[in-house]
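what shape does this take:
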Amino acid sequence: MPEYNYLTKEQREFFLEHGWLRIPNAIDKKILDKWMSDFWVRVGWDEHDKSTWKLEYLKMPKHHEILPSEFSPDAWKAMCEIVGGEDKIDKEREYLTGDNFIANFGSEYWKTHPHSVQDAKGWHTDNDYYRQFLDSSTNALTIINCFTDVKPGQGGTFLAEDGIKGIVDFLYEHPEGIDPPFSYLYRHLKNCKKFTTVEAKAGDVFVTHSLLPHSPSKNHLHEVRVITNPHVNLKDSYNLNRPSGNYTLCEQVILRALGRDSVPEFKPTRPREVYFPRTFTFKRARVQEELDRLVAAAKAKGLPVDSVDSIYLRGEEYIKEHEKRNGYDRPHGPGGLCLTPEDPVGKEFEKERMKVLGI
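Predicted coordinates for the structure are as follows:
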């Protein structure tokens, strides 16, 4: 039986019902402040002149990383208990938490134009790097670390709580698994009714089941919202047929959505595969320009170049280790790489897969 020393019964039941859990004030404030101190330098825009904010939405690379247990101790305790214990967690793949910010700036346009959850596009679950099966735990949890307040209307992430069922039903029916990208997995979202919009204080952490669909929302306040979305990867696949019935909370969410106590008949019919994360190219393209800005800012203060702290200034060996931890040494998947926002390669791959699937 999984041990619960941190999560209360109420928190466990909430996660099972909603697919997510908020841990308030969980991020170490010193780390949060340190990482946010060079946010605007990295972006290259004027914090106080919104006419310089060139994009509504920006995904950034990582310059710092730290153990999750140091970054957000209480949230880490919750994550460990949700997946069945710290020993289940892969301490290699994506293990370290970093400052790969996702910034939603909004715009003047969206200050006066409505946009509801029913209008949302881009519903997804975070998987651009492995073959997805019903029992896949390569990404078990998707985390939302809030580095700024997220007020109502400030671009908080949309969560589709009743969207998990459509995903697990599809994956159950397709034991051959699916390779990313697979936007067709979320066609049922148009019929979902149970939505939540993330609202938070800076320092809050949302722990979400990896099969909980989510989507960006529009920032109507034109005040920057900054989060990160790291993942918790497990060593082994979920066990959805435990004779004892002692399932982890992650496993229970899947079985509950299926309406089953177990699925002994489910067996993947193709090998499990892990790929290079196909959407990382956007972030990697920003590394050098952010480094240049950080170095220039240090020099402007009369500081030496080596005062700039970045993964990419720690030598080739460290960079190589970092890239391995994040799967950048993996082969490209059959869906290719996402090189532009339009992603023509991915769309063509999806089109062909949908023909095969009869969708």
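
switch to C-alpha atoms for all contacts and neighbour counts from now on
Noted.

my guess is residue 207 meets residue 146, correct?
No - using Cα atoms under 8 Å, residue 207 makes no contact with residue 146, being 11.3 Å away.

these two: which is more packed in?
Taking other Cα atoms under 10 Å, residue 207 and residue 146 do not tie; residue 146 has more neighbours (29 against 25).

ok, that one - contacts?
If you count contacts by Cα atoms under 8 Å, 6 or more residues apart in numbering, residue 146 has them with 200, 201, 202, 203, 204, 205, 226, 227, 228.

state the distance from it to residue 251.
26 Å (Cα to Cα, to the nearest Å).

contacts for stretch 29-37?
Here stretch 29-37 makes contact (Cα under 8 Å, 6+ apart) with 64, 71, 99, 147, 203.

please give me the structure for this one as well, since I'd like to look at both together:
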Amino acid sequence: MVLGTLEPLLVNVLREADLDAFVERGFCVLRGAFDARRAPAARARVWRRMEEKAGIREDDPATWPGAYDIEERLAVPEVLDCFTDRLAAAIEELVGPGRWRGLREWGFWPVNFSYGARLPYAIPTEGWHIDGNWFRHTIDAPNQGLLLIGLFSDVAPREGGTLVAQGSHRRTARVLGEHPGGLTHLELFEAVLAEPIGNFHELTGEAGDVVLAHPFLFHSRGYKHGGPPRFISNTEANLVAPLRLRGLDLSVLERSVRSALTGPPPRFDAPQRCRF
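Purely as a prediction, here's the structure:
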């Protein structure tokens, strides 16, 4: 469902601390972005698609893999109702009014059943990436805009939440700033992950929460040592035009990129070598 420019019905959805967290850490969280009571119906549609595509049945844990990804949008009412005006207003606070395409759909569903359950709990060294394998990455690319991580189930600590390397968006920006011609997905991974990253944080919360993450933020699937299957949806809030990195009237997203380019390089606590 594509809508026009969002009318300014909601203002100040995000606090100043949220905006600062987005610039410095690479993400902020909108708690209760949609009604948690809608999550079970949305999960039921994901279960139905997993059974249709791979024979994964909710009533038969023997059919459950460690993890399964549905790489498609589910444009059905049960899912569309979870993309609210409040969430759209928060997006516009970060990217600027009228600056995103307004596609209010949830796409790409990573379901974590038991990934890493047989391993000691740790920060995985594999699987670190940013999204966007469908375009060439440049410092001003409009293709993603924001990474939205919608929680469609409660996620407690060590229950398979997405892991992020806080501040890694700043290194990504600096790498892209050094390559004005852009980089492929894998070239970007190799350049950013050539040095250790750290400041690892597990994204936890309740169904209905949405993480608004920087498109340059490196993240990975976390080990799952308990709890029911974890349902999230990842989608993008892609932009109508490339980022502007000069001038005064910059969005929060644009200011975050300029800050990364002009400020000191990020410092990581508990750094470790990671790879895709």
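
what's the TM-score for these two chains?
Aligned and superposed, the two chains score 0.81 in TM-score terms (TM-score structural alignment, normalised by the length of structure 2); 248 aligned residues with a Cα RMSD of 2.5 Å.

for the contacts of stretch 29-37 of structure 1, which one is nearest residue 300 of structure 1?
residue 64 (21.6 Å; Cα to Cα).

and that closest one, how far from residue 71 of structure 1?
11 Å.

higher neighbour count, these two?
residue 71 (21 against 15).

alignment lookup: that one to structure 2.
Taking TM-score structural alignment, residue 71 of structure 1 has residue 83 as its aligned residue in structure 2.

for its match, which non-adjacent residue is spatially closest?
Spatial nearest neighbour of residue 83 of structure 2, chain neighbours left out: residue 104 (5.9 Å); criterion: Cα to Cα, 6 or more residues apart in numbering.

cool, and residue 185 of structure 1?
residue 167 (6.4 Å).

tell me which residue of structure 2 lines up with that neighbour.
Residue 167 of structure 1 maps onto residue 172 in structure 2, by TM-score structural alignment.

mean per-residue distance, the host helix or strand of its match versus structure 1.
Taking DSSP states H and E as the definition, residue 172 of structure 2 sits inside helix 168-177. Once fitted to structure 1, helix 168-177 of structure 2 is off its aligned match by 1.4 Å on average (mean Cα distance after the TM-score superposition for structure 1).

which strands and helices sit next to whichever helix or strand comes after that helix?
Remark: after helix 168-177 of structure 2, the chain's next helix or strand is helix 185-192, criterion DSSP H and E. Using 3 or more Cα pairs under 8 Å, 6 or more residues apart in numbering; DSSP states H and E, the elements in contact with helix 185-192 of structure 2 are helix 168-177.

quick one: the helix it packs on to helix 185-192, angle?
Inter-element angle recorded for helix 168-177 of structure 2 and helix 185-192: 110 degrees (by axes from the mean of the first three to the mean of the last three Cα atoms, to 10 degrees).

contacts for helix 168-177 of structure 2?
For helix 168-177 of structure 2, the external contacting residues (Cα under 8 Å, 6+ apart) are 26, 137-139, 182-183, 188, 191-192, 197, 214-218, 257, 260-261, 265-266.

redo that, cut-off 6 Å
138, 139, 216, 217, 218, 260, 261 (Cα atoms under 6 Å, 6 or more residues apart in numbering).

now for the second one: which residues touch it?
Contacts here follow Cα under 6 Å, 6+ apart; on that basis residue 139 of structure 2 touches 176, 177.

structure 1: which residue goes with that one?
By TM-score structural alignment, residue 139 of structure 2 lines up with residue 134.
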